[in-house]
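Enquirer: Just to be clear, the model below is a prediction. Sequence and coordinates:
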Amino acid sequence: MPNMSALNPLTKEKEFGGVPGAFAITTGLPTLIVALYFLCNDSYVIDGSSIDLEALKSQFFKIDWVKDAFFNNSVWNFYLSWFFGLLALDLVTPGQYMEGITLRDGTKLGYKINGLNFISILSVSMIIRLYLNKGYSPELEFIYENFLELAVVSIIFSALLATFVFICSYIPLRSLNGLKTKERILSINGNSESGFYNWFIGRELNPRIGPVDIKLFCELKPGLLLWLAINFSCIHHQYWNSGTVCDALLLVNFLQLFYIFDGVLNEAGVLSMMDITTDGFGFMLAFGDLSLVPFTYCLQSRYLSLKPIHLGAATDVAILALMFFGYYVFHQSNQQKSDWKLGKLDGKNYKFIKTKTGTKLLCDGWWGLSQHTNYFGDWLISWSWCFSTGFNTPLTYYYVAYFGGLLLHRQQRDEAKCSVKYGEKWDEYKRRVPYKIIPYVY
């Protein structure tokens, strides 16, 4: 039964339409990963807007891929070595210790922030290995050749991990003498009467095993870096099969490399994000971090590895300009929000609304342009990745549509939360800042 204490109140309003929506996402998004593979692989690549259904059927109904995906020992060994190898590296890599936000029981969790050291060790190790093998990497080629199998294994692993933390959320926290010390802090969204929904959305807010914060680790390390490895595998495969690499593939790899490194290196900023502060860790986050991100965000690289495109210097520069303009908007607006919360802008005469909770809602600068100017910058970045693939097929623009929907959903969640928290002051804020994401448009 759900914990209905004051610390962990019963969840009354479910997201995504409750159990039906959770079931649809749990089955639908893994199916999407498989579908995207069959639309873009060595045997078939969608070109233009038409789909060769016969070619797709001939691939999909070859039952061998199911057996290879579920029962391939080498793929399981590779994926488990990747996940737990990065976990071991994370544990031994030194970093700076920081505190997260104040939790509902008045405590704060400590986090080791080691993104710079972690990525440096990993990068040097990869460069040395490539040097010793004269530029050839059997690991990258394995990733490329076993993409579908790795994707399916990651989906199964995500479900197993979600089940593990769900079961652990019912085990009381105990001190060394075996006496219960305090309740686990559950997600405000994951303490409903439905076990399946709680498993999907995440029951415990911050599941931990010893020094390992499972949610923070999965958010930034195994999935993001596997996305990077998949991208590199596409360059590696194209080079060793053709002796050259097209400029479009190099460009999108650079753009996404920059984005991934920025995320890992700014690990501290994640501690104030909704994923960490509000959402529990269940199948939704486990699957999103470990499967959806690495195996769908690489779509542009996979397409270009199969359909090389030469954009030319002028187009390359234009796409780079779009990427870095988006990054500038994203970074500067987030920095202004962070500085505002820390009181660093108190003497700047920015316009704000003071709420009954004492919070000051900034409605000036970047945050006078729209309620989520940072989302707008992030969305511009996504366009630069897709433009790198040209206009031969709508398939590679999947990410723009998906990410736009994701940002819109986040905005709606944030608006619902703020409406309850700030009441009429939030209505005043919306009058002052009417645009939700895109300034002067929406």
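Expert: Good, I have the coordinates. Numbering: from 1, shown residues only.
Enquirer: rest of the way, CA atoms for contacts and neighbours
Expert: OK.
Enquirer: Quick one: residues in contact with stretch 428-442.
Expert: 353, 361, 363, 367-373, 375-376, 411 (CA atoms under 8 Å, 6 or more residues apart in numbering).
Enquirer: what's the residue closest to the geometric middle of the protein?
Expert: D289 (5.0 Å; CA atoms, centre = their mean).
Enquirer: Can you classify that residue as helix, strand or coil?
Expert: Using DSSP: H, G, I helix; E, B strand; the rest coil, the structure places D289 in helix.
Enquirer: ok, back up a step: state the pair within the contacts of stretch 428-442 that is farthest apart.
Expert: Farthest apart among these by CA to CA are I353 and F376. That separation is 22.7 Å.
Enquirer: So the two - more neighbours on which side?
Expert: Using other CA atoms under 10 Å as the criterion, I353 and F376 rank with F376 on top: 22 against 16.
Enquirer: And the helix or strand hosting that one, what does it pack against?
Expert: In this assignment (DSSP states H and E), F376 forms part of helix 373-387. If you count contacts as 3 or more CA pairs under 8 Å, 6 or more residues apart in numbering; DSSP states H and E, helix 373-387 packs onto helix 247-265, helix 313-341, helix 398-422.
Enquirer: Put this next to the first one:
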Amino acid sequence: MPAETKSIWDHVQPISIDALTKTSGYLLSYLVCLFLASRFLPSIEAKSPKKTYQLTGLLIYLLLTVLIPIGYYTKKLSLLFIVENYVSFFIVINIFAILFSFYLFKRSAAVRAAPNANRPIDYWHGREKDPMLFGVDLKVFFYQPSLLGLALVNLALAEAQITYHGGLTPGMICYQLFWYFYLLTHYIREDFMLWTFDIIEDHFGFMLVWGDMIYVPFLYSIAGWFVADNYREPLSIPWVIGTLLLHFIGHYIFRESNWQKFDVRKYGPQVTIWGKKAQLLEGKLLISGFWGIGRHLNYTGEILLYLSIALCSGTLSFVPYILPFSLLILLSQRASRDDQRCRKKYGDKTWNRYCSIAKFRMIPFIY
């Protein structure tokens, strides 16, 4: 164990012109490489309800899965600069989000699409739904620096724990596995996102740019800082086993429930769910798989997934638990609003029949 046992955060360098300049170079190089990969790597054709996309996310992710371990093994790669320049990255990426959103607002195609848009709210939401640049759909592209950025931050925190605290703890190993498989399952069914509200309906402006570039990689990696510093009291074997079970149960419910509904929307009721042909109540409401058990079990799985990630930090701090518990509150309220909206959409009679089959909103026998 190294003599120095400071917090990982103590190794973050202060803001300086030199640090901001270096991080700007790192960011631009990262974005350019990902953009070129999205443009020229072999792609998978995928359709949404409105257009056809060329997706390269899975190939990029698999390439990084191979190249990053090779880089570490040959000692040609270190990601510690991400941790050491964390605050500088935060500032630079915020500036980038502001400036790039201004570009999106002012570029000629955007002006033609909405010539009278000149309010802050239009800058926030964006003028165009599907801005293109050199044949790349920018709204879909920005998922790559967002999710891969999260992966790189997480790996940098693992490297920091090895460098500053002498090795990987069981909590950090679980944390890395959880996020790796979370991103892998996202990319295996990358076409799922093409059917989400963000892609189909939202315009592309500051809200989504900032969400992609700041919210996901910085907020979702907060737990990793506490996992990295929890080296004095490693997680017990029962804690690790319980966390692993919770994660994979939650992960399965989250992905499988979303995919079940997605497959029916995309391919129709002829799809198979759990070995049987999908069933729809009155041809409208899916009552097969998880959707015949509960009305919003996808929310339940999502909460369990993020709770398991927070549990990787042990009891070092309450901060990692803010995300899962805030999601519990927000998604519980959303589930209630979804029920009200669906009752209005399908009518009392149909919705009551559905509720008699899928008896629970999120938690069987409780809620």
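Expert: Everything's here; your move. This structure is a prediction, so every number in the text was calculated from the model and none was measured.
Enquirer: rewinding a little: how about the residue nearest to the centre of structure 1, what's its match in structure 2?
Expert: Aligned counterpart of D289 of structure 1 in structure 2: D212 (TM-score structural alignment).
Enquirer: hmm, back to that, matching residues in structure 2 for the helix holding F376 of structure 1?
Expert: Going by TM-score structural alignment, helix 373-387 of structure 1 sits over residues 297-311 in structure 2.
Enquirer: Superposed on structure 1, what's the mean shift for that stretch?
Expert: When structure 1 is superposed, stretch 297-311 of structure 2 averages 1.0 Å from its matched positions, counting by mean CA distance after the TM-score superposition for structure 1.
Enquirer: Am I right that L361 of structure 1 falls within a strand?
Expert: Yes. Assigned with three-state DSSP, L361 of structure 1 falls within a strand.
Enquirer: I'd assumed F352 was in contact with it.
Expert: Yes. Using CA atoms under 8 Å, L361 of structure 1 is in contact with F352, at 5.3 Å.
Enquirer: The two: who's more crowded?
Expert: The neighbour comparison of L361 of structure 1 against F352 (other CA under 10 Å) goes to L361, with 19 against 16.
Enquirer: Give me the nearest residue to whatever residue of structure 2 lines up with the more buried one, chain neighbours excluded.
Expert: Under the alignment by TM-score structural alignment, L361 of structure 1 pairs with L285 in structure 2. Nearest non-adjacent residue to L285 of structure 2, counting by CA to CA, 6 or more residues apart in numbering: Y354, 7.4 Å away.
Enquirer: What segments of the stretch 51-200 of structure 2 are helices?
Expert: 57-73, 80-84, 86-106, 108-113, 120-125, 138-141, 143-165, 170-188, 197-200 (DSSP state H, counting those that start in this stretch).
Enquirer: Make CSV from those helices and add mean neighbour count to it.
Expert: Converted to CSV, the helices of the stretch 51-200 of structure 2 look like this (neighbours: other CA atoms under 10 Å):
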stretch, mean neighbour count
helix 57-73, 15
helix 80-84, 20
helix 86-106, 19
helix 108-113, 14
helix 120-125, 17
helix 138-141, 20
helix 143-165, 21
helix 170-188, 19
helix 197-200, 14
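Enquirer: now those helices as a markdown table including distance to I273 of structure 2?
Expert: Output for the helices of the stretch 51-200 of structure 2, formatted as a markdown table (distance: least, CA to CA, whole Å):
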| stretch | distance to I273 of structure 2 |
| --- | --- |
| helix 57-73 | 24 |
| helix 80-84 | 43 |
| helix 86-106 | 41 |
| helix 108-113 | 42 |
| helix 120-125 | 37 |
| helix 138-141 | 28 |
| helix 143-165 | 29 |
| helix 170-188 | 18 |
| helix 197-200 | 24 |
